[in-house]
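S.K.: return atomic coordinates for the entry below.
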Amino acid sequence: MSALLRPSPSQGRPGKWTQARRRMFWPLWILSAAAAAALAQAPSGPDQIHLAWVEEPSTTLTVVWRTLDPAAPPLVQYRPAGSAKWLTAKGGPRASGARGQLHEATLRSLRPATKYEYRVSGSQGAWSEAYTARTGPRGAGSFDAVFVADTGMIGRADGLATGTKQVIEEIAKLDPALILWGGDGAYYNTDKRWGTLEDTIDAWFEQMKPIAVKAPMMPTYGNHEIFLQEGYEPWAARFPTPEGFDKRQYYSFDVGNAHFISIMAANSSKGEHSPEALNWIEQDIAAAKKRGQRWIIPFMHVAPFSDGSNHPSNLNLRKQMCPVLERAGAHIVLTSHDQSYERTYPLRGAPDSIRPTSTSKTCYTLQDGVSWLKVSPGGKMSNINGRFAQWLTNPAPAWTAFRDNTMHHFARLRISDGAVVVEVFGVSGDGRPPVVQDSFRYTNGSCK
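M.R.: You can find the predicted model right below:
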């Protein structure tokens, strides 16, 4: 058994509610033990394979993988799907705390909106199995993106990761072109089965491989990555991104006619953004709109609008961020953090005179305000109350278009030149098919 994914004996000291939960989830624990054993069988070949878009998404793919042998060559073979001839790209080492060696290579001069097969090199002439990914569209072409956060690790001893495995499986079935990861992945402070933080990060990437090998996974970081016995640097070392601002804590990229902005928002109560960061966000969005990018979609971890009891609205973040994104012309803002799903009507006037520009549940135009989504959890319930977040107010705040605190969640964005259609999936975690709990769209035309 490899040391990489061998759980450590230390599980932490459970809270009082955990003993009852252990009895409740005993069948799940048997499954969890099997899942942990499967993870523990670290492959002898390359692993932790994941993709990124660092350069132009329509013509490049960046591939990252790990080998236990640091001398393994940093090579990727690739070809258009169905072609017989492999092409070879040479990369190099990527500095990180991973055991062995992390490698990175960028495939260039690819065709837009095209499926490619690829495989990565291991030791002594070995190769991984072949995976399939695709480049982004050029111009106004259509594509799907998925936002997911707050995953946790499969098989937690406290039984909280009741949806993680199924959430990953359901996203893989949808086969999106892009994964937006919203932070809070491993929860290392309460899950030390793998011993060190770096080994836990290794295990998290291997867990995410069913979706990370198929689509670029672009991150923003949560409070667990930044504060809770973890740290920005160990995680950022694993994720290639565009350079952006402030050591890549803020960055952006275009896919089709959408512009995505990753915003560092990890503090539950503070408005942590410097004037320089806020200015960078405004200038970045202005430049994107000047290039003709129609759909402005920021994503960050902490939510300015949340009626959840575990992590309520960050009012300081609301005061800082809402005016900036309203002025800049954002349409949909993706957040997470609190273990429930909420969506606002399109809003203007935050923070002091919040008003909806529409009370429709389903359709908005470019003249409408900003819809704020809090999409959580992506598999793991809260350590604070041992379940999904409870609501602070009932009925819901006036700005609420939809909310749910009974399931795990992820959001699919179906992006085209004429519209962004958002579907929020609820996952039970027990194998029942996911359900679309909420759906709405922003259109470039009319809602009539």
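
S.K.: for the rest of this, base every contact and every neighbour count on C-alpha atoms.
M.R.: Fine.

S.K.: wait, isn't residue 355 in contact with residue 400?
M.R.: No - using C-alpha atoms under 8 Å, residue 355 makes no contact with residue 400, being 11.2 Å away.

S.K.: and residue 224, helix, strand or coil?
M.R.: Three-state call for residue 224 (DSSP: H, G, I helix; E, B strand; the rest coil): helix.

S.K.: distance of it relative to residue 202?
M.R.: Separation of residue 224 from residue 202 (C-alpha to C-alpha, to the nearest Å): 16 Å.

S.K.: give me the neighbour count for residue 328.
M.R.: The number of residues packed near residue 328 is 17, by other C-alpha atoms under 10 Å.

S.K.: that should have said residue 401, apologies.
M.R.: Neighbours of residue 401 under the rule other C-alpha under 10 Å: 21.

S.K.: shouldn't it be in contact with residue 343?
M.R.: Yes - if you go by C-alpha under 8 Å, residue 401 and residue 343 touch, sitting 5.6 Å apart.

S.K.: hang on, isn't residue 253 packed against residue 284?
M.R.: No - the pair residue 253 / residue 284 is not scored as a contact, 9.8 Å apart, by C-alpha under 8 Å.

S.K.: secondary structure element holding the residue lying closest to residue 171 once chain neighbours are set aside?
M.R.: Of all residues not flanking residue 171 in the chain, residue 211 sits nearest, at 7.0 Å (C-alpha to C-alpha, 6 or more residues apart in numbering). Element membership for residue 211, per DSSP states H and E: helix 209-212.

S.K.: and residue 33, by the same measure?
M.R.: Using DSSP H and E, residue 33 sits in helix 26-40.

S.K.: in that helix, which residues are buried?
M.R.: For helix 26-40, the neighbour count (16 or more other C-alpha atoms under 10 Å) marks 28-29, 32, 36-37, 39-40 as buried.

S.K.: quick one: list the elements packing against whatever helix or strand comes next after it.
M.R.: Counting by DSSP H and E, the element after helix 26-40 in chain order, helix or strand, is strand 47-52. Contact here means 3 or more C-alpha pairs under 8 Å, 6 or more residues apart in numbering; DSSP states H and E; on that basis strand 47-52 packs against strand 61-67, helix 197-207, helix 209-212, strand 217-219.

S.K.: looking at those, which is nearest to residue 101?
M.R.: Smallest distance to residue 101 across these (C-alpha to C-alpha): 5.4 Å, for strand 61-67.

S.K.: alongside the first, I'd like the structure of this one:
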Amino acid sequence: MASAMNALAYNVVVERTMRQPVQEAKKKSRPTHHLNDKQTSFCNPWPSYRPQTPALWSSFILGRMPTPNPDAVTAAKVPIQTPTWGANLAADQIKATWLGHACFLVEFPRQEGASRGPRVLFDPACSDRCSAVQWAGPARYTPLPCRVDDFPTVDAIVLSHNHYDHTDTPTLTQLQKRDNPQVFAPLGNAPYLSSIGIPKDHIHCLDWWDDCIMSLSLPSLSGPSSSQSNTVKITCTPCQHVSARTPFDRWCTLWSSWAVEEVISTRTPKKVYFAGDTGYRTVRDGEVVEDQPVCPAFAEIGEKIGPFDLALIPIGAYSPRAMWSNLHAHPEDSVRIFKDVKAKKALGMHWGTWVLTSEPVLEPPRLLKEEAKKIGIPDGDFDVCAIGETRGF
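M.R.: Prediction:
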């Protein structure tokens, strides 16, 4: 089915629409998250980020950080189901299918006359190990809910950064050969994407607050011989993280979150926020304190682009918090990101797939429920779903 639709689905026009005020500012001064004028070195420009201390790195490298008991991981029951891709959901809903870790396939509502809406795949990492090689590195303790070949046709792939649990070469090359999608990534990732066979005219590397308009022709309801234009706006937005694929390229490519919104005039456009992989603050000495700096980027995103119909927000890989708080969101942080970006609904991600840190496998969704209640998020507004499950929004 996917290949039969490709002739129409990939008549795509992507237009760079970087705002003029941003362009003018770049002529005068370097953005605070750029460490040089060549766009080859980046940083987190906020007091909410502090790097790990040498003592923390020493404990981590020498293996003194605790990890979950293997028997406890095996016994943990993360729910998994075969995807239906939202076949039973209303045509005017966003359909979000969790495929494990930070990978979501989001289908926007179909616009007038089209047989389906644009499909965006976030951070596809579908290999067994999130590693440079498949004979070593963290292995999945939950399987993919289906084969990559069983995914519906993908129109766009959006990458938050180049870590192996978010940017997976075998998955990207498989989807490129099958669907030839447009690929959106933060600055600096073009050489890598080109090296794995992504066509240069399908690679779109953006800085924070740059955006693109993607217009694609999708099969129409009247039959496969005709098509209907559908348009979405894709904006690269800030987050607090880091990048690297080797020991020698840390900070050399940018990291980001993303906002994707419909461009449509016949109804209120739907908006989705993908937080990628991010920290919210740095917790070094025990509990969070009242005046601890938090990353201001999320409130700015909420003001500039929100509110969002759906936010996809990380809730795992946070323990020990002293080690990972600057890069990964604890549920106490996740619920505040939800509030900052002005999300109406959210699904938790970045858990339930690989053991990357020391919290118990099933702790993130339990703590999420507790933390949401503490700050007054109604029950079910920020939820988790089964791997392979599709929710409608």
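
S.K.: TM-score for these two?
M.R.: For this chain pair, the superposition-based TM-score is 0.41 by TM-score structural alignment, normalised by the length of the second structure; 236 aligned residues with a C-alpha RMSD of 5.8 Å.

S.K.: what's the helix holding residue 33 of the first structure packed up against?
M.R.: Contacts defined by 3+ C-alpha pairs under 8 Å, 6+ apart place helix 26-40 of the first structure against helix 197-207.

S.K.: what about the closest residue to residue 400 of the first structure other than its chain neighbours, neighbour count?
M.R.: Excluding the flanking residues, the one nearest residue 400 of the first structure by C-alpha to C-alpha, 6+ apart is residue 344, at 4.5 Å. Look at residue 344 of the first structure: counted by other C-alpha under 10 Å, it has 22 neighbours.

S.K.: residue 402 is in contact with residue 344 of the first structure, correct?
M.R.: Yes - with contact defined as C-alpha under 8 Å, residue 344 of the first structure reaches residue 402; the gap is 7.1 Å.

S.K.: about what we covered before: against residue 233 of the first structure, how distant is the residue nearest to residue 400 of the first structure?
M.R.: Plainly put, residue 344 of the first structure is 33 Å away from residue 233 of the first structure if you go by C-alpha to C-alpha.

S.K.: just residue 66 of the first structure next, same as before
M.R.: 18 Å.

S.K.: and what of residue 90 of the first structure?
M.R.: 25 Å.

S.K.: please apply the same query to residue 198 of the first structure.
M.R.: 11 Å.

S.K.: which of the two has more neighbours?
M.R.: For residue 198 of the first structure and residue 233, the more surrounded residue by other C-alpha under 10 Å is residue 198, and the numbers stand at 19 against 13.

S.K.: my guess is that one meets residue 225, correct?
M.R.: No - shown here, residue 198 of the first structure and residue 225 do not form a contact pair, counting by C-alpha under 8 Å, at 11.9 Å.

S.K.: give the helix, strand or coil label for residue 284 of the first structure.
M.R.: Following three-state DSSP, residue 284 of the first structure is assigned to helix.

S.K.: roughly how far does the nearest residue to it once chain neighbours are set aside sit from residue 169 of the first structure?
M.R.: Counting by C-alpha to C-alpha, 6+ apart, residue 284 of the first structure lies nearest to residue 252, which is 7.8 Å off, once chain neighbours are set aside. Separation of residue 252 of the first structure from residue 169 of the first structure (C-alpha to C-alpha): 27 Å.

S.K.: what's the neighbour count on residue 233 of the second structure?
M.R.: A total of 19 residues lie near residue 233 of the second structure under the criterion other C-alpha under 10 Å.

S.K.: could you do residue 20 of the first structure as well?
M.R.: For residue 20 of the first structure, the neighbour count with other C-alpha under 10 Å is 10.

S.K.: which strand or helix spans residue 23 of the first structure?
M.R.: Here residue 23 of the first structure sits within helix 16-24, counting by DSSP H and E.

S.K.: likewise for residue 178 of the second structure?
M.R.: For residue 178 of the second structure, the host element (DSSP H and E) is helix 169-179.

S.K.: tell me the SS of residue 301 of the second structure?
M.R.: Residue 301 of the second structure - assigned by three-state DSSP - is helix.

S.K.: and residue 78 of the first structure, how far from residue 102 of the first structure?
M.R.: From residue 78 of the first structure over to residue 102 of the first structure the distance is 19 Å, taken as C-alpha to C-alpha.

S.K.: compare the two (neighbour count), which wins?
M.R.: Neighbour totals were compared for residue 78 of the first structure and residue 102, and residue 102 leads with 26 against 21 (other C-alpha under 10 Å).

S.K.: just checking, residue 226 of the second structure is part of a strand?
M.R.: Yes - with three-state DSSP as the criterion, residue 226 of the second structure is located in a strand.

S.K.: how near is it to residue 8 of the second structure?
M.R.: 8 Å.

S.K.: overlap in contacts of those two?
M.R.: Common neighbours of residue 226 of the second structure and residue 8 (criterion: C-alpha atoms under 8 Å, 6 or more residues apart in numbering): residue 219.

S.K.: more neighbours: which of the two?
M.R.: More neighbours surround residue 8 than the other of residue 226 of the second structure and residue 8, with 18 against 13 (other C-alpha under 10 Å).

S.K.: which helix or strand contains the more buried one?
M.R.: Using DSSP H and E, residue 8 of the second structure falls in helix 2-9.

S.K.: quick check: residue 9 of the second structure vs residue 231 of the second structure, distance?
M.R.: When C-alpha to C-alpha is the yardstick, residue 9 of the second structure and residue 231 of the second structure sit 12 Å from each other.

S.K.: any residues in contact with both of these two?
M.R.: Residues touching both residue 9 of the second structure and residue 231 by C-alpha under 8 Å, 6+ apart: residue 216.

S.K.: more neighbours: which of the two?
M.R.: residue 9 (24 against 20).

S.K.: which residues touch that one?
M.R.: With contact set as C-alpha under 8 Å, 6+ apart, residue 9 of the second structure has these partners: 155, 216-219.

S.K.: burial measure for residue 392 of the second structure, as a count.
M.R.: Residue 392 of the second structure: 17 surrounding residues under other C-alpha under 10 Å.

S.K.: actually, residue 290 of the first structure.
M.R.: 10.
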